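*Asks:* below is the sequence, then the predicted model.
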Amino acid sequence: MKKIVSFFFISILLMGLLAACGTSDEKSSNGSDAKDSDKKVLTMGTSADYSPFEFIDTAKGDDIIGIDIDIAKAVTEKLGYEFEIRDMDFGGLIQALQSGQADFVLSAMSATDERKKSVDFSEIYYTSKHMIVSKKDSGITKVEDLKGKNVGAQLGSIQEDKAKELAEEVDMKVENRNRIPELIQEIKAGRFDAAIIEDTVAKGYLDNNEDIEGFTIEDADGGYAIALPKDSELTEEFNKALKEMMDNGELDEIFKKWFEGE
């Protein structure tokens, strides 16, 4: 009798282990079941604080969404890949590519000459401008008004480079922060007199914060492109997919979706 009971419980235990093994696959962050697919999974590095390019709408969930996410979905789908997203500070994205922590970066990153020394870039998919953001009624309405001011910029961004360039012209102090919301908070707290932010991103904050304002300066350095490791085989593939999206209007539809609403 004991042998029969023991055999029964061993059978139940084995069935439970088999069931557990059948449910152990993990889904990648873009919603695809990576282990159930023969497709190669690429890791996308981004800094999800840059609405509408990459951000988290906490009112709707904790997924990273935005223009760059939609572009990544379209490009990888065309090329037969899956992808997962790794969120990190903007200043660490180049290093993530160099160390193999990311296969590509889509994070509103400008293809500057300096960055091209470290990584490769796809074709430009968007051209941006800078905006000087400050408290409402601050009196800062032109670059010359930044003289003697404390001005913030995102670490590792072209806006940080622009701030340093302006500092040579108007004698202002430049500080950096890792994330855009930190810059806005520092302005509101009075620790920054102003900050330099990409214009489309800045407009999103202006629309949702009545106590800040801004003006645009025209000379942004380069346009946004997909960053990849040096000599990556993916660069040519990504360019092919991007060109297809440009030619068939798919890229314009993504911008229209996020800039104008569907």
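*Replies:* All right, it came through fine.
*Asks:* switch to C-alpha atoms for all contacts and neighbour counts from now on
*Replies:* Fine.
*Asks:* what is whatever helix or strand Ala241 lives in packed up against?
*Replies:* Secondary-structure assignment from DSSP states H and E places Ala241 in helix 234-248. Where contact means 3 or more CA pairs under 8 Å, 6 or more residues apart in numbering; DSSP states H and E, helix 234-248 is packed against helix 67-79, helix 250-259.
*Asks:* for Lys2, see how far away Ala163 is.
*Replies:* 80 Å (CA to CA, to the nearest Å).
*Asks:* so for those two, which sits in the more crowded spot?
*Replies:* Between Ala163 and Lys2, Ala163 has the larger neighbour count (other CA atoms under 10 Å), namely 24 against 7.
*Asks:* give the buried residues for the helix holding Ala241.
*Replies:* Using 16 or more other CA atoms under 10 Å as the burial criterion, the residues of helix 234-248 that qualify are Thr235, Phe238, Asn239, Lys240, Ala241, Leu242, Met245.
*Asks:* same question, stretch 207-221
*Replies:* Ile212, Glu213, Gly214, Phe215, Thr216, Ala220, Asp221.
*Asks:* contacts for it, please.
*Replies:* Under the criterion CA atoms under 8 Å, 6 or more residues apart in numbering, residues 110, 112, 128-136, 141-142, 158, 188, 199, 206 lie in contact with stretch 207-221.
*Asks:* that one: end-to-end distance?
*Replies:* Counting by CA to CA, you get 25 Å between the two ends of stretch 207-221.
*Asks:* of the buried residues of stretch 207-221, which is the nearest to Val119?
*Replies:* For the buried residues of stretch 207-221, the closest approach to Val119 (CA to CA) belongs to Asp221, at 16.8 Å.
*Asks:* run a quick neighbour tally on Ile226.
*Replies:* Neighbour tally, Ile226, other CA under 10 Å: 26.
*Asks:* wait, it sits on Ser122?
*Replies:* Yes. Between Ile226 and Ser122 there is a contact under CA atoms under 8 Å: 5.1 Å.
*Asks:* one step back: so which of the helices and strands packed on helix 234-248 is the most surrounded?
*Replies:* helix 67-79 (a mean of 19; mean count of other CA atoms under 10 Å).
*Asks:* below is an additional structure, to be compared with the one above:
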Amino acid sequence: MRKWLKVFLAIVLGLTLAGCSSKENTASSDNEYQAIKQSKTIAWGIRTDVRLFGYVNLKTGKVEGFELDLARALTKQMLGKDGKAEFVETTAKTKIPQLLNNSVDVDLATMTITDERKKVVDFTNPYFNAGQSILVKNSSKINSIKDLNHKNIVVLAVKGTTAVQNMKKFAPKAKVQEYDDYGQAMAALKSGQGDAMTTDNGILAGLADENKGYKLVGGTFTNEPYGMAIKKNQPQLKRALNKALAELKANGTYKKLLIKWFNGVKGFSMKEAMK
């Protein structure tokens, strides 16, 4: 009798532990979204050095931009009128580490969706259809990537970016001059050291907005969309973000934000960005 009682208790205990384990696994896979709903707060990782997306307005001293406005709209769409968006400054090097160490819930920081990054984080659907484009003076006769494919053309780009590699593919005859950052490359373009500058259309839009007399040409010749990054195994949070983004696009809020920040930039394609 005792033997059968022990067997019975072992079976019950085993089933109980299995049930607890299953419940814990389910909870852990969705704990981020549950915590967000409970606190009614989303911590967003945002850039403060990319004009039009997230940057410091020198007149007001405040950080502003398309991505901050989009984060606020997404927060309200997901959590209601009492939802609160908190912002944490991030950089190209720190945005994924900050996400993984729980400093932020979501990275909304001009992050291109790549297979390499997908090994570490999950991405939402694209919120900005970024792609490589070309920036030139308003008086330039360059109109497309084909016009760069000549040996007497000098194109300016930033070291270590995909823009440099893409030029070898799309305009192999052009001479590419590399700089440490976008500020240096823009200064070189303004001083006549190159015929054109190339990188993501959104970044070029910011440079054109800040430096009057320059325009984007040729649309985009690569497809490198930006997505919101979250930690892996957070399916509820990913679904909620995608749903909120789709709703903002459907109700016109997304388009209004794009117009607010990019409408005045010469040569920037609103239609391409919204694809």
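*Replies:* That came in fine, so what should we check first? Just so you know, these numbers come straight off a predicted model, no measurement behind them.
*Asks:* need the TM-score from the superposition.
*Replies:* The TM-score (TM-score structural alignment, normalised by the length of the first structure) is 0.67; 218 aligned residues with a CA RMSD of 3.3 Å.
*Asks:* returning to that earlier point: between helix 67-79 and the helix holding Ala241 of the first structure, find me the angle.
*Replies:* 100 degrees (axes from the mean of the first three to the mean of the last three CA atoms, to 10 degrees).
*Asks:* what does helix 234-248 of the first structure contact?
*Replies:* Val75, Lys78, Leu79, Asp120, Phe121, Ser122, Glu123, Tyr125, Leu228, Leu251, Asp252.
*Asks:* now it against helix 250-259, angle please.
*Replies:* 80 degrees.
*Asks:* quick one: distance of helix 234-248 of the first structure to the chain centre.
*Replies:* Taking CA atoms, centre = their mean, to the nearest Å, one finds the center of helix 234-248 of the first structure at 19 Å from the center of the full chain.
*Asks:* list the buried residues of stretch 110-128 of the first structure.
*Replies:* The neighbour-count check on stretch 110-128 of the first structure (16+ other CA under 10 Å) flags Ser110, Ala111, Val119, Asp120, Phe121, Ser122, Glu123, Ile124, Tyr125, Ser128 as buried.
*Asks:* farthest-separated two in the residues you listed?
*Replies:* Val119 and Ser128 (20.3 Å).
*Asks:* please identify the helix or strand for Gln98 of the first structure.
*Replies:* Using DSSP H and E, Gln98 of the first structure sits in helix 93-99.
*Asks:* I'd like the next helix or strand past that helix.
*Replies:* strand 104-105.
*Asks:* tell me, the helix or strand following that following strand lands on which residues of the second structure?
*Replies:* With elements assigned by DSSP H and E, the helix or strand that comes after strand 104-105 of the first structure is helix 113-116. Counting by TM-score structural alignment, helix 113-116 of the first structure pairs with residues 115-118 of the second structure.
*Asks:* what's the spacing between that stretch and its chain's center?
*Replies:* Using CA atoms, centre = their mean, the mean C-alpha position of stretch 115-118 of the second structure is found 13 Å from that of the whole chain.
*Asks:* average offset between that stretch and the first structure?
*Replies:* Average distance, stretch 115-118 of the second structure versus aligned residues of the first structure after superposition (mean CA distance after the TM-score superposition for the first structure): 2.5 Å.
*Asks:* pretty sure Ala85 of the second structure is in a helix, no?
*Replies:* No. Counting by DSSP: H, G, I helix; E, B strand; the rest coil, Ala85 of the second structure is not found in a helix; it is strand.
*Asks:* what's the match for it in the first structure?
*Replies:* So, by TM-score structural alignment, Ala85 of the second structure is matched to Phe83.
*Asks:* how far away is that match from Val105 of the first structure?
*Replies:* Per CA to CA, Phe83 of the first structure is found 11 Å from Val105 of the first structure.
*Asks:* give me the common contacts of these two.
*Replies:* In terms of CA under 8 Å, 6+ apart, Phe83 of the first structure and Val105 are both contacted by the residues Met44.
*Asks:* more neighbours: those two, which one.
*Replies:* The neighbour count for Phe83 of the first structure versus Val105, taken as other CA under 10 Å, is higher for Val105 (26 against 23).
*Asks:* please tell me how far the more buried one sits from Ile226 of the first structure.
*Replies:* For Val105 of the first structure, the distance to Ile226 of the first structure equals 6 Å [CA to CA].
*Asks:* for the closest residue to Tyr179 of the second structure other than its chain neighbours, give me its contacts.
*Replies:* Of all residues not flanking Tyr179 of the second structure in the chain, Val158 sits nearest, at 4.8 Å (CA to CA, 6 or more residues apart in numbering). Counting by CA under 8 Å, 6+ apart, Val158 of the second structure touches Val164, Glu178, Tyr179, Asp180, Asp181, Tyr182, Ala185.
*Asks:* I would like the residues contacting the longest helix out of those in the first structure, please.
*Replies:* When the first structure is parsed with DSSP state H, its longest helix is helix 2-21. For helix 2-21 of the first structure, contacts defined as CA under 8 Å, 6+ apart pick out no residues.
*Asks:* pull out the buried positions in it.
*Replies:* For helix 2-21 of the first structure, it's none, nothing buried (16+ other CA under 10 Å).
*Asks:* mind checking what helix or strand follows that helix in sequence?
*Replies:* For helix 2-21 of the first structure, the following helix or strand on the C-terminal side (DSSP H and E) is strand 41-46.
*Asks:* what angle sits between that following strand and helix 67-79?
*Replies:* Computed with the same axes, to 10 degrees, the direction of strand 41-46 of the first structure lies at 160 degrees from that of helix 67-79.
*Asks:* quick one: the following helix or strand past strand 41-46 of the first structure to chain centroid distance?
*Replies:* With elements assigned by DSSP H and E, the helix or strand that comes after strand 41-46 of the first structure is strand 55-56. Strand 55-56 of the first structure sits 9 Å away from the centroid of its parent chain (CA atoms, centre = their mean).
*Asks:* mean deviation, strand 55-56 of the first structure versus the second structure?
*Replies:* Relative to the matching residues in the second structure, strand 55-56 of the first structure has an average distance of 2.0 Å after the fit, by mean CA distance after the TM-score superposition for the first structure.
*Asks:* show me what that strand is packed up against.
*Replies:* strand 64-65.
*Asks:* average offset of the strand it packs on relative to the second structure?
*Replies:* Aligned to the second structure and superposed, strand 64-65 of the first structure gives a mean residue distance of 1.4 Å (mean CA distance after the TM-score superposition for the first structure).
*Asks:* can you tell me how far Val119 of the first structure is from Lys73 of the first structure?
*Replies:* Val119 of the first structure sits 22 Å away from Lys73 of the first structure, going by CA to CA.
*Asks:* same question, Ala220 of the first structure
*Replies:* As judged by CA to CA, Ala220 of the first structure and Lys73 of the first structure stand 27 Å apart.
*Asks:* over to Ala202 of the first structure?
*Replies:* In this view, Ala202 of the first structure and Lys73 of the first structure are 25 Å apart by CA to CA.
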